[in-house]
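Participant: Show me how the following folds:
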Amino acid sequence: MPKKINDNCADCGVCAEVCPEQAIVPGDGKHEIIAEKCKDCGECVEVCPSGAIEDL
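Facilitator: Presented below is the predicted three-dimensional model:
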């Protein structure tokens, strides 16, 4: 299942750096996941220091 980034996002960008699909982009105060590109690999979940990434 694709992921989404909740309001706990610190906008650090670590998730975008590890995403192999380049599905995570800067947004307005927090990063956003492009659901159509997300392959649910979970790499972003593992590295997020804020625990801000969850199932869509």
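
Participant: only C-alpha atoms for contact and neighbour calcs from this point on.
Facilitator: Will do.

Participant: Quickly note the distance from the residue lying farthest from the centre of the chain to residue 12.
Facilitator: When distances are taken from the C-alpha mean of the chain, residue 28 lies farthest, 13.7 Å away, according to C-alpha atoms, centre = their mean. Distance of residue 28 to residue 12, computed by C-alpha to C-alpha, to the nearest Å: 13 Å.

Participant: Any idea how many residues pack against the nearest residue to residue 53 once chain neighbours are set aside?
Facilitator: With C-alpha to C-alpha, 6 or more residues apart in numbering as the measure, residue 5 is the residue that lies nearest to residue 53, at 4.5 Å, once sequence neighbours are left out. For residue 5, the neighbour count with other C-alpha atoms under 10 Å is 22.

Participant: before we go on, could you also do this sequence so I can check it against the first one:
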Amino acid sequence: MDITIDQDRCIGAGQCALIAPAVFDQRDEDGLAVLLTDRPGSDQHTAVREAAESCPLSAISVREDPEPAA
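Facilitator: As a prediction, this is how the structure comes out:
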């Protein structure tokens, strides 16, 4: 899972930091979202997806890792 935040779209609503505080935080100076890690452990994936879906301006993008070939 790769995560990116479009800083031009982020308005600092803070839903991401509330939903997935191990992955997202907010800058002190303007409240915009920042990543604490862009490759979270699998235990954080559900929260990251929920945080991305909750972002009011869709500033968070999540790219899932491809499934390994069998």
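
Participant: Just the TM-score for the two chains, thanks.
Facilitator: Comparison of the two superposed chains (TM-score structural alignment, normalised by the length of the first structure) gives a TM-score of 0.73, and 55 aligned residues with a C-alpha RMSD of 2.2 Å.

Participant: contacts for stretch 34-49 of the first structure?
Facilitator: 1-4, 14-16, 18-19, 21-25, 51-54 (C-alpha atoms under 8 Å, 6 or more residues apart in numbering).

Participant: same deal with stretch 16-28 of the second structure?
Facilitator: 12, 14, 32-38, 40, 44, 47-48, 50-52, 54-55.

Participant: I'd like to know which of those are buried.
Facilitator: The neighbour-count criterion (16 or more other C-alpha atoms under 10 Å) marks 12, 14, 32-35, 40, 47-48, 51-52, 54-55 among the contacts of stretch 16-28 of the second structure as buried.

Participant: Identify the farthest-apart pair in these.
Facilitator: When C-alpha to C-alpha is used, the two most widely separated members of these are 12 and 40, lying 21.0 Å apart.

Participant: Relative to the whole chain's centre, how far out is the helix ranked longest in the second structure?
Facilitator: In the second structure, taking DSSP state H as the definition, the longest helix is helix 45-54. Here helix 45-54 of the second structure is found 7 Å from its chain centre; the criterion is C-alpha atoms, centre = their mean, to the nearest Å.

Participant: Enumerate every residue touching the residue lying closest to residue 55 of the first structure once chain neighbours are set aside.
Facilitator: With C-alpha to C-alpha, 6+ apart as the measure, residue 3 is the residue that lies nearest to residue 55 of the first structure, at 4.4 Å, once sequence neighbours are left out. With contact set as C-alpha under 8 Å, 6+ apart, residue 3 of the first structure has these partners: 33, 35, 38, 40, 53, 54, 55, 56.
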